[in-house]
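Asker: just coords:
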């Protein structure tokens, strides 16, 4: 039961009488000489239709002078008559019980009420004194019997916070010490740390939205709990204490770190402060430094210089240096500055360290098949790490540093593996074969073939992980793409057309295109296949062909910036595959194939000269040589017409200067692809059914939950609509800790008391469990 409910019962309880020996009281008088209750009377009038107030004449507010109140008691004012079954309650601000008892000295305006003390009853303490707030909260007889501090500061805070105290649950108050800190905390909305952080973030704009009582309460809480006076010491002093994280400020700092994006102005305030003299050694990783953005910036600058210095270092030494830098700077990824986007190099370093580790193991040994096997097992992770590292940076200076490190360790590794593959092919032939050796397996009814332009091996593995996380069964098959590794050659070879050696006879290698797009579509349809356009998922009947070409398009258009687009592009492909499976193609499978991979190197691939006078057509990594022209370039048979020779650039070189993204040559990255076969899973994992919410606790707008079952990797969120991520109401979602607990904060105070869905999410955002809750807790 709430405090207000107990108060209403107490006031109304004054009218209880024994009908055997008494008549019903005409009214209940509520004297309040010090006007302690006056601030909450409007709230009580909303709950007590029989409550009237002594004051200026305002009948619409159930307020009027003594003679008007006398008429109310007499039932002469019908428009404001109290309920028939309840006696009127007359609240008398500024009037004490003694003022009514001394009739001869009673002020003239009060005399119409004096006789009511005999026909009515007075709500007062057992000792006949007026009920003060402190007395009613503290006293066992007629009050709540709570543990309340009695010092002057507590009394003052108590009166200011009374209107919020009314909504507190009495049982929750019984084990608390109600002192000035409690009342001030209650007055600030129950979350003084949040208010302090908002003040540090917004400055005077925050205080302008608070009334004088709330501002003073925040000051008093800060003085009491943090030894800090915001009114006198100011924002910068508070920012400096926050950064120093000493004593009770550690808790404030941890709260800031929970949702730093909610307080975007705080880092700028800290930057205005000078770290305490002698307390910081900027070249060390001492924890005392971690709260200062200036220190993090200095560490980023140090790391940037170290990475740039790798431009002149041999690959083995560069790899060792990256491992050392990871030990020195890796921990900064766990600091708040990484979440705020102020440690991009520390974030990229994680992937640079992986890149260094993978490239330390060479791929060159054995046959082309051996090379492909080692690349398929772990070599692809180097290309994946390169992209992930590039995705972390935006600033030109950071890109330059990253470029130096990548070229130091990746370029020689990729160059070595490409040249070894080229030597193997020169000696034993290309393992991808040609149109002469091509074998086309008959399609299975219900199979959908999805062609993705430029789905490189590492991207296919990343897509595989995305689909596996959704519960789909994935089969994989490495294969060699047709030469040269360009769409014009590779796409028709992947299409479901019954090709024969005659298809390539007499076909020229110019532009490496055996047929036009129109002819390709015509042949696909003639084989009985549907062609699904981008927004058409078909009905799962027969066989279907669909395409996705954005990866290669983005690569040619953006260069190294493709790294930032990889995940959104793969998510789009994943969603299309899921839609196809849902449309019925999952009865057999959706088979995902590609035409080629690509090389990506920030700063540009090495340039190799090939005079234009020698070629009919020249792309980034491949060219057709004019008939009769003499050249030292290595020539390879074209897939569609082995009699036609094409030139492929040595190593990972490029025929064009400054190309960061290119394909068409002979390398593992360009030529070894991964086919994925995607099927719907037979059954839903049982892990989701084993989840159970064992505890849900609200403290103000903070909700803490405990979960039992298989909760590993799950995230807690609160939403207005469980299935709509955009309806989230929390400052930030939180992952469940190892003990199965997590805590989130609702951002909007106006939502308190409303129902919402408390949901648990898997790593890919799927709902794992949900339960209805009331924001702020049920009253």
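Answerer: Arrived safely. Every value quoted in this text rests on a predicted model; they were computed, and no experiment measured them. Numbering: from 1, shown residues only.

Asker: okay, CA-based contacts and neighbour counts for the rest of this
Answerer: Will do.

Asker: if I pick residue 586, what's in contact with it?
Answerer: 446-447, 540, 580, 678-680 (Cα atoms under 8 Å, 6 or more residues apart in numbering).

Asker: which helix is the longest one in this structure?
Answerer: Taking DSSP state H as the criterion, the chain has its longest helix at helix 396-428.

Asker: is it true that residue 703 lies in a strand?
Answerer: Yes: under DSSP: H, G, I helix; E, B strand; the rest coil, residue 703 sits within a strand.

Asker: Is it in contact with residue 716, as I believe?
Answerer: No: between residue 703 and residue 716 there is no contact under Cα atoms under 8 Å: 10.1 Å.

Asker: and the gap between residue 380 and residue 207?
Answerer: 55 Å (Cα to Cα, to the nearest Å).

Asker: follow-up on the earlier one: which of the contacts of residue 586 sit farthest apart?
Answerer: Using Cα to Cα, the pair of those lying farthest apart is 540 and 678, separated by 14.2 Å.

Asker: Count the residues that sit near residue 34.
Answerer: The number of residues packed near residue 34 is 13, by other Cα atoms under 10 Å.

Asker: what about versus this one:
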């Protein structure tokens, strides 16, 4: 009692020790029924509870307070216990006692003379540990002076922990020997001194304070993990403690012996990214790191990358990056993955380039000025193609491809610094495909050859023209013309010859059969090559489709071709009178011209729904939709149309996707004609206007008795007795236009029929809403069946393009939270897809990662 009495005068009457019956919480503490082994070195509070199961663990009390099942909590913990799990368990066991012989401890005292555990106290509190720290008065942080801690223990103030839990008093800056009930006790600890007898000290079996190293290495209470004894590792244990605490015991044992480099990697999780951030902007990088992160970063730079960020010039480090010095290979790969993120690195590399010409072992792709020099040489090479004949120009293009093609794999292409190297890929493809003329001597043979391979030449030309930007566009157009025009001319001449030799072999395709559940979509001017690209887009969207060739009605203009592919084709007069001004047929009963509005009325009269605008119709019936502005854009913009056709195809694909999602069983895409596109304009052909009733760029109707001379003639689809003359080869009667149609050529006459398979399910799921919270997207869907999957992708139909780890199944509530793990994807365009059980895309919605 002497000690108790001596202690009491420091505490004051209001906080003096109360009897057991004044502490009802104590009776609800933890206990065991095992025999006591006695408590040594700590008065009547012995360490006999070590290693014994408590009657009611504190973890269970905390779980119940949160409304959780203790079984669930423990099973999750024991599956792969972390450093933190083991520590919490050790603190729990520290308060165990034998309820038959001992009173429960009033508190667990945790002395920490070196203050090594301070960085972990916030995490312990978040885990629900009833932890309180000696220090300045900050009750919201569970920190305060000794008198406040005594009030927490004695519950003279209302503490946040339950009465069933034993409070843990963390005492940084003081060791076990400082907790003493005599005059030598530090002033700050005097209110707590008597708890040495009423409570229990948590320390090692050898009575020393628990250090982080000791706890890691201890096989009984701690994790049993070997740790290096050097100073750097000692410092790293403390600096990395918040991250170290979340490592599993298994992973730590696998990394043993724990060394400084491993600990630094926990603090700086992505060292490559951190180094690139530092190279891009050293000052901003430093300001974004905490002290312990700065120290770890400096250690990593010295050990792995061979430079000291505290003294080195960033240009020196950039040179090591560009030279792919030892340890820098993955850093360069990381830069190549997302160069836009590290814009400052580009200029650092520019300044860091070694003097003199590159050697055999250098990396020319590292230095931006080397790529710029190569781009200038390529520009000169492409500019000179227009002066060459087609065969020499093709050879030169392929030589340039061998010299510069590799640069498309360089990082500078991603940054938009190699536009001509990108164009060259398409020019080389064009050079290869124009080596040989289109095969075949008959209409059927040439149509088959064009639909199999010929269209690839046309799409290569379009791709080359589309890729050219700015001032480079002019030289690319000249290059395309130099090798594309002769191939176009040869194909058109041969096709016209085949028609003249056997006119009856040219049979326009019939209109598609419109059954129940079928919607016919008319896309004006959908040339065969663009239809093949549309097929690729639809397949990437997860929509099943096929494309087959047919022959367009003649002449290849909308007035003739559109009625021919419509459901009302059979109602149009095949004895239409000689046209005036254009090849427009008539209705047989009224003799009125078949114009757009009248055609739609006739289609509707046949019990076919007209799906104007964004209407989706009733998918159990039949439908007719018109969509797309390809032909209008071509006439308006000429060769500059190359920048619009890709956008139009995307719009058409989205419209088809909406119809599929609506539940149409089958969508058939048809068109009226193709077209010719030649940079610099189609060559002119002479046909005096006074010899014609009317004259269009690619065909004309001669006056009766006017000679056709050597011009190819062909019969009208709506009256075979009416014959038109076509412009020879790829010429135009009104020369100069770059985009035209109406005549005889594979590009104008061989047209696609795109057949899309829908599900026929009118209860397709839909994306109702999606809300980004950082990189987590909360998606709500409607109509999703059991087994329906949700994902975020860059390509709807490509599972390998998932940004959300493959996605997850829709919950019963119709919502899913998807996490994009790569923060470098923030701001990128993506697609939310609803997938059926068989993996097919049932619905899609565009989004921007992280929100707009």
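Answerer: The structure has been received and is ready for your questions. What you see is a predicted model, and the numbers here were worked out from it, not measured in a lab.

Asker: from the contacts of residue 586 of structure 1, which ones fall inside strands?
Answerer: Mapping these onto strands (DSSP state E) picks out 447, 678-679.

Asker: rewinding a little: which one of residue 540 and residue 678 of structure 1 is surrounded by more residues?
Answerer: Neighbours were counted for residue 540 of structure 1 and for residue 678 using other Cα under 10 Å; residue 678 has more, 25 against 20.

Asker: Run through the residues that contact that one.
Answerer: Residues near residue 678 of structure 1 by Cα under 8 Å, 6+ apart: 472-475, 586, 589-592.

Asker: just the strands in the stretch 301-450 of structure 1 please.
Answerer: With strands called from DSSP state E, counting those that start in this stretch, the stretch 301-450 of structure 1 shows them at 447-452.

Asker: burial of the residue nearest to residue 218 of structure 2 when sequence neighbours are not counted, as a residue count?
Answerer: Nearest residue to residue 218 of structure 2, sequence neighbours excluded (Cα to Cα, 6 or more residues apart in numbering): residue 224, at 5.0 Å. Using other Cα under 10 Å, residue 224 of structure 2 has 17 neighbouring residues.

Asker: Need the counterpart of residue 224 of structure 2 in structure 1.
Answerer: Aligned counterpart of residue 224 of structure 2 in structure 1: residue 145 (TM-score structural alignment).

Asker: Next: residue 614 of structure 2.
Answerer: Aligned partner of residue 614 of structure 2 by TM-score structural alignment: residue 535.

Asker: That match - how many residues pack around it?
Answerer: Residues near residue 535 of structure 1, counting by other Cα under 10 Å: 8.

Asker: what kind of secondary structure is it in?
Answerer: coil.

Asker: what separates the residue nearest to residue 218 of structure 2 from residue 469 of structure 2, distance-wise?
Answerer: Distance of residue 224 of structure 2 to residue 469 of structure 2, computed by Cα to Cα: 64 Å.

Asker: who touches the residue mapped onto residue 476 of structure 2 from structure 1 in this structure?
Answerer: Using TM-score structural alignment to pair residues, one finds that residue 476 of structure 2 aligns to residue 402 in structure 1. Neighbour list for residue 402 of structure 1: 307-308, 345, 389-390 [criterion: Cα under 8 Å, 6+ apart].

Asker: Would you mind checking which of the residues you listed also appear as contacts in structure 2?
Answerer: By both residues aligned by TM-score structural alignment, their matches' Cα atoms under 8 Å, those still in contact after alignment to structure 2 are 307-308, 389-390.

Asker: Give the aligned equivalent of residue 448 of structure 2 in structure 1.
Answerer: Match for residue 448 of structure 2 (TM-score structural alignment): residue 373.

Asker: if I look at the corresponding residue of structure 2 for residue 158 of structure 1, how far off is residue 207 of structure 2?
Answerer: Matched to structure 2 by TM-score structural alignment, residue 158 of structure 1 sits across from residue 237. Residue 237 of structure 2 is 22 Å from residue 207 of structure 2, where distance means Cα to Cα.

Asker: Ok, residue 542 of structure 2 next?
Answerer: 67 Å.

Asker: between these two, who's got more neighbours?
Answerer: residue 542 (23 against 12).

Asker: Helices along the stretch 51-200 of structure 1, start to end?
Answerer: 66-73, 97-101, 111-114, 116-119, 133-138, 152-160, 162-165, 170-173, 180-187, 192-202 (DSSP state H, counting those that start in this stretch).

Asker: got these as JSON lines, with mean neighbour count and distance to residue 633 of structure 1 columns?
Answerer: Below are those laid out as JSON lines (neighbours: other Cα atoms under 10 Å; distance: least, Cα to Cα, whole Å):
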{"stretch": "helix 66-73", "mean neighbour count": "20", "distance to residue 633 of structure 1": "109"}
{"stretch": "helix 97-101", "mean neighbour count": "17", "distance to residue 633 of structure 1": "111"}
{"stretch": "helix 111-114", "mean neighbour count": "18", "distance to residue 633 of structure 1": "114"}
{"stretch": "helix 116-119", "mean neighbour count": "15", "distance to residue 633 of structure 1": "115"}
{"stretch": "helix 133-138", "mean neighbour count": "18", "distance to residue 633 of structure 1": "95"}
{"stretch": "helix 152-160", "mean neighbour count": "19", "distance to residue 633 of structure 1": "88"}
{"stretch": "helix 162-165", "mean neighbour count": "19", "distance to residue 633 of structure 1": "84"}
{"stretch": "helix 170-173", "mean neighbour count": "14", "distance to residue 633 of structure 1": "84"}
{"stretch": "helix 180-187", "mean neighbour count": "24", "distance to residue 633 of structure 1": "79"}
{"stretch": "helix 192-202", "mean neighbour count": "20", "distance to residue 633 of structure 1": "64"}
